[in-house]
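1. A structural model of the following input is requested.
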Amino acid sequence: MGLDTITSKPHEALAELLADDMSAVNGLIEDRMASEHAPRIPEVTAHLVGAGGKRLRPMLTLAAARLCGYEGPFHIHLAATVEFIHTATLLHDDVVDESAQRRGRPTANLLWDNKSSVLVGDYLFSRSFQLMTETGNIDVLRILSNASATIAEGEVLQLTAATDLKTTEGIYLQVVRGKTAALFSAATEVGGVIAGADADNVQALFDYGDALGIAFQIADDLLDYQGDSAQTGKNVGDDFRERKLTLPVIKAVAQATDEERAFWIRTIEKGRQEEGDLDHAMALMDKYGTLAATRDDALDWAAKAKSAISRLPDHEIRALLGGIADYVVARLN
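-> So this is what the prediction gives:
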């Protein structure tokens, strides 16, 4: 989903500023994804890592550490840890979602098989725990292990919530906090913790990552219904066809008449979709203004991220982090 769709790209400026650190992170990732006894592990991992991506989450860890004045070596370990956790979840998600494409390339489960994707994901989770323990910091171990558990919990919750019309905005937010925002907030929080930042600054970094992750996911869910397929890499309405209850639909269901609710039960809960159903779903969302309301929610969360980052010391990185918060929702204009 494209952070490439806007002309101004603060994440690229951040990547340039952190280029030496990111080079060290990439080197550590390459070293730790190796396996002497199971060559399929580096094959599968290299396929996904080689598909590109912005490495936004590990960059957030590096940025938070530098913003808080860290001069030691372990921000590199933590950034690599965050990327390993993220990559592991992608491998598992593609199996659960039966995905055939990611970042414009065939998924690992399609090129190899589901067993390979699940087991290599498990291996990367294990590597991530090895890396975080090498820092010798019990607080970062607590934060990242809690995030890993929260991510898994969020994915399991989504299994039942995604097709249940009783799913509320509160449950949706809980899912999003689990599957997306938990790693964003952990990535920023551990950067401050490893730097020895005070409690207020660590909390500000956590709040920023949490709000940024929520804004990012809400924007992605909205773009599924009104994005440009050439830029997003997804067909408009994929979430509807896959029976995923995301925020625009949840808002429409909450206001539905009995007849409209019967439509949502047939198409989402029971999965009996017919030609023209997507157009009707879009018409219902337009009737109740749920796409515009979802956009407002994304903008609100981006504003919360910027408010959180404003509590941190004045620094060029702080300005770039604020720019990233604007950037993830600028895709919606």
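
2. rest of the way, CA atoms for contacts and neighbours
-> Noted.

3. how close does the residue lying closest to residue 268 once chain neighbours are set aside sit to residue 295?
-> Nearest residue to residue 268, sequence neighbours excluded (C-alpha to C-alpha, 6 or more residues apart in numbering): residue 243, at 4.8 Å. Distance, residue 243 to residue 295, using C-alpha to C-alpha, to the nearest Å: 21 Å.

4. and residue 232, how far from residue 219?
-> Counting by C-alpha to C-alpha, the gap from residue 232 to residue 219 is 11 Å.

5. and if you look at residue 308?
-> 19 Å.

6. who's more crowded, those two?
-> Applying other C-alpha atoms under 10 Å to residue 308 and residue 219 shows that residue 219 carries more neighbours, namely 25 against 21.

7. helix, strand, or coil at the more buried one?
-> Judged by DSSP: H, G, I helix; E, B strand; the rest coil, the three-state class of residue 219 is helix.

8. ok, now which ones touch it?
-> Applying C-alpha atoms under 8 Å, 6 or more residues apart in numbering to residue 219 gives the contacts 295, 298, 328, 329, 331, 332.

9. residues touching the third one, list them.
-> Spelled out, it's residue 328. 3, 215, 216, 219, 302.

10. okay, now the last one: neighbour count?
-> Taking other C-alpha under 10 Å as the neighbour definition, residue 302 ends up with a count of 28.

11. what two of the contacts of residue 328 are the furthest from one another?
-> Within the contacts of residue 328, two members stand farthest from each other by C-alpha to C-alpha: 3 and 302, at 14.7 Å.

12. also this sequence, please, to line up against the first:
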Amino acid sequence: MQAALELIGEDLKQVEEQFRKDLESDVPLIRKVGEYVLASGGKRIRPAMLLLAARLCEYQGNQAIPLASVVEFIHTATLLHDDVVDSATLRRGLASANTLWGNEASVLIGDFLFSKSFSLMVAAGSLDVLRVMSKATTVIAEGEVLQLLYTGEVELTEQQYIEVVRAKTAVLLSAACQCGAILGGVSPEQEQALADFGMELGIAFQLMDDILDYTASEEEFGKSIGHDLEEGKLTLPLIHALRGCSDEERGAVTAIIEKDELTPEDFRLVSDLVQSYGGIEYTVEKARDCVANCARHLSCFPANSCKAALLDLAEYVVTRNR
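-> Down below sits the predicted model:
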């Protein structure tokens, strides 16, 4: 992240200020919960990608920071809703908003952030940005429903899982990059190249999250280890392991997924299975393939500090430990 921060560190600080400004409401709880989630940290990768993409496309106007804030608004809304759906208790190492204020407040404040995002985009005055972001939010919702349908599905294929990842996670990173390109007024080919870059980076980001769920501590990961498994959600390391395991092992995993509560022994059994069948190594390889694709997508742009920072950001995704 260092190269990106050197270029846009001050801009990211302005994004934080813009976020707080855009949280203004006559309802105090909205600001309280919004600022809590904002202050809990996060890597700000999505606004960073929009800012870097806009710079790469030589944008000189004043809309990049407000739109970067909008992207983080949308991301924060999805986090609030996700934690309710997943019954999560931790987010970025702290108590999740639904744990502190309840599911009802989390859902409604997530709705506020979504609604506010669209009013802010209208104020930005770009129909193309509004088109891209509205499509992205629709796809995110579809991805959430698709993941729900696949819950507990031991026969889930890699292709089906990547479809969920594209919709639920990667599409917002893709939209952030594409909006930067729209601001810069580049050619349709370059706009699509940045959208594709963001999509590949988003997939790599989620795949590394899948790995951390098996390899990191809760303190490192910032959320409950094994929670996806407890919720019946299969991720790529386990999907790969199930392709090679015995019928007996598959049966044991199926029984664990069907349980209401995951024990440490259950998680250890599945984790050992993932390790023994190379699920971690396979997923890392897939993430690295995505990062290699990122570099190819940016080949239509000249070499400069912004391009280097975007590529460094992609590399950071597959080397991070949280």
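
13. ok, residue 25 of the first structure to residue 261 of the first structure distance?
-> Residue 25 of the first structure sits 49 Å away from residue 261 of the first structure, going by C-alpha to C-alpha.

14. that older thread, considering the contacts of residue 328 of the first structure, which are maintained in the second structure?
-> Retained contacts for the contacts of residue 328 of the first structure in the second structure, judged by both residues aligned by TM-score structural alignment, their matches' C-alpha atoms under 8 Å, are 215, 216, 219.

15. from these, pick the one nearest residue 173 of the first structure.
-> For those, the nearest to residue 173 of the first structure is residue 215 (10.6 Å; C-alpha to C-alpha).

16. can you give me the helices in the stretch 51-200 of the second structure?
-> All helices of the stretch 51-200 of the second structure, identified by DSSP state H, counting those that start in this stretch, fall at 64-85, 97-101, 103-124, 127-150, 158-165, 171-184, 188-215.

17. got those helices as JSON lines, with distance to residue 20 of the second structure columns?
-> As requested, those are exported to JSON lines (distance: least, C-alpha to C-alpha, whole Å):
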{"stretch": "helix 64-85", "distance to residue 20 of the second structure": "9"}
{"stretch": "helix 97-101", "distance to residue 20 of the second structure": "17"}
{"stretch": "helix 103-124", "distance to residue 20 of the second structure": "12"}
{"stretch": "helix 127-150", "distance to residue 20 of the second structure": "21"}
{"stretch": "helix 158-165", "distance to residue 20 of the second structure": "29"}
{"stretch": "helix 171-184", "distance to residue 20 of the second structure": "20"}
{"stretch": "helix 188-215", "distance to residue 20 of the second structure": "26"}
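
18. aligned partner of residue 19 of the second structure in the first structure?
-> Aligned counterpart of residue 19 of the second structure in the first structure: residue 29 (TM-score structural alignment).

19. so that match, which state does it fall into?
-> Per three-state DSSP, residue 29 of the first structure ends up helix.

20. quick check, it in contact with residue 80.
-> Yes. Using C-alpha atoms under 8 Å, residue 29 of the first structure is in contact with residue 80, at 5.9 Å.

21. of the two, who's got more company?
-> Counted by other C-alpha under 10 Å, residue 29 of the first structure and residue 80 do not tie: residue 80 has more neighbours, with 31 against 23.

22. tell me the contacts of the closest residue to residue 163 of the first structure other than its chain neighbours?
-> In space, and not counting its chain neighbours, residue 163 of the first structure is closest to residue 269: 5.1 Å by C-alpha to C-alpha, 6+ apart. Residues near residue 269 of the first structure by C-alpha under 8 Å, 6+ apart: 163, 164, 165, 243.

23. the residues you listed: which two are farthest apart?
-> 165 and 243 (10.7 Å).

24. anything in contact with each of these two?
-> Both residue 165 of the first structure and residue 243 are contacted by 268, 269, under the criterion C-alpha under 8 Å, 6+ apart.

25. comparing these two, which residue is more hemmed in?
-> When residue 165 of the first structure and residue 243 are compared for neighbours, residue 243 comes out ahead with 20 against 17, by other C-alpha under 10 Å.

26. identify the residue of the first structure aligned to residue 315 of the second structure.
-> Residue 315 of the second structure maps onto residue 326 in the first structure, with residues paired by TM-score structural alignment.

27. from residue 215 of the first structure, how far out is that match?
-> Distance of residue 326 of the first structure to residue 215 of the first structure, given as C-alpha to C-alpha: 10 Å.

28. okay, those two: which has more neighbours?
-> Remark: of residue 326 of the first structure and residue 215, residue 215 carries more neighbours, 29 against 19, as counted by other C-alpha under 10 Å.

29. can you tell me the closest non-neighbouring residue to that one?
-> That would be residue 298: by C-alpha to C-alpha, 6+ apart, it lies 4.7 Å from residue 215 of the first structure.

30. how about the contacts made by the one you found?
-> Residue 298 of the first structure makes contact with 214, 215, 216, 218, 219, 329, according to C-alpha under 8 Å, 6+ apart.

31. go again using 10 Å as the cut-off
-> Shown in contact with residue 298 of the first structure (C-alpha atoms under 10 Å, 6 or more residues apart in numbering): 211-212, 214-222, 292, 304, 328-329, 332.

32. repeat that for residue 305 of the first structure.
-> Taking C-alpha under 10 Å, 6+ apart, one finds 204-215, 299, 321-322, 324-326 in contact with residue 305 of the first structure.

33. ditto for residue 133 of the second structure
-> 70-71, 74, 117-118, 121, 127, 139, 171-172, 174-176, 178-179.

34. tell me how far it lies from residue 163 of the second structure.
-> Going from residue 133 of the second structure to residue 163 of the second structure by C-alpha to C-alpha gives 19 Å.
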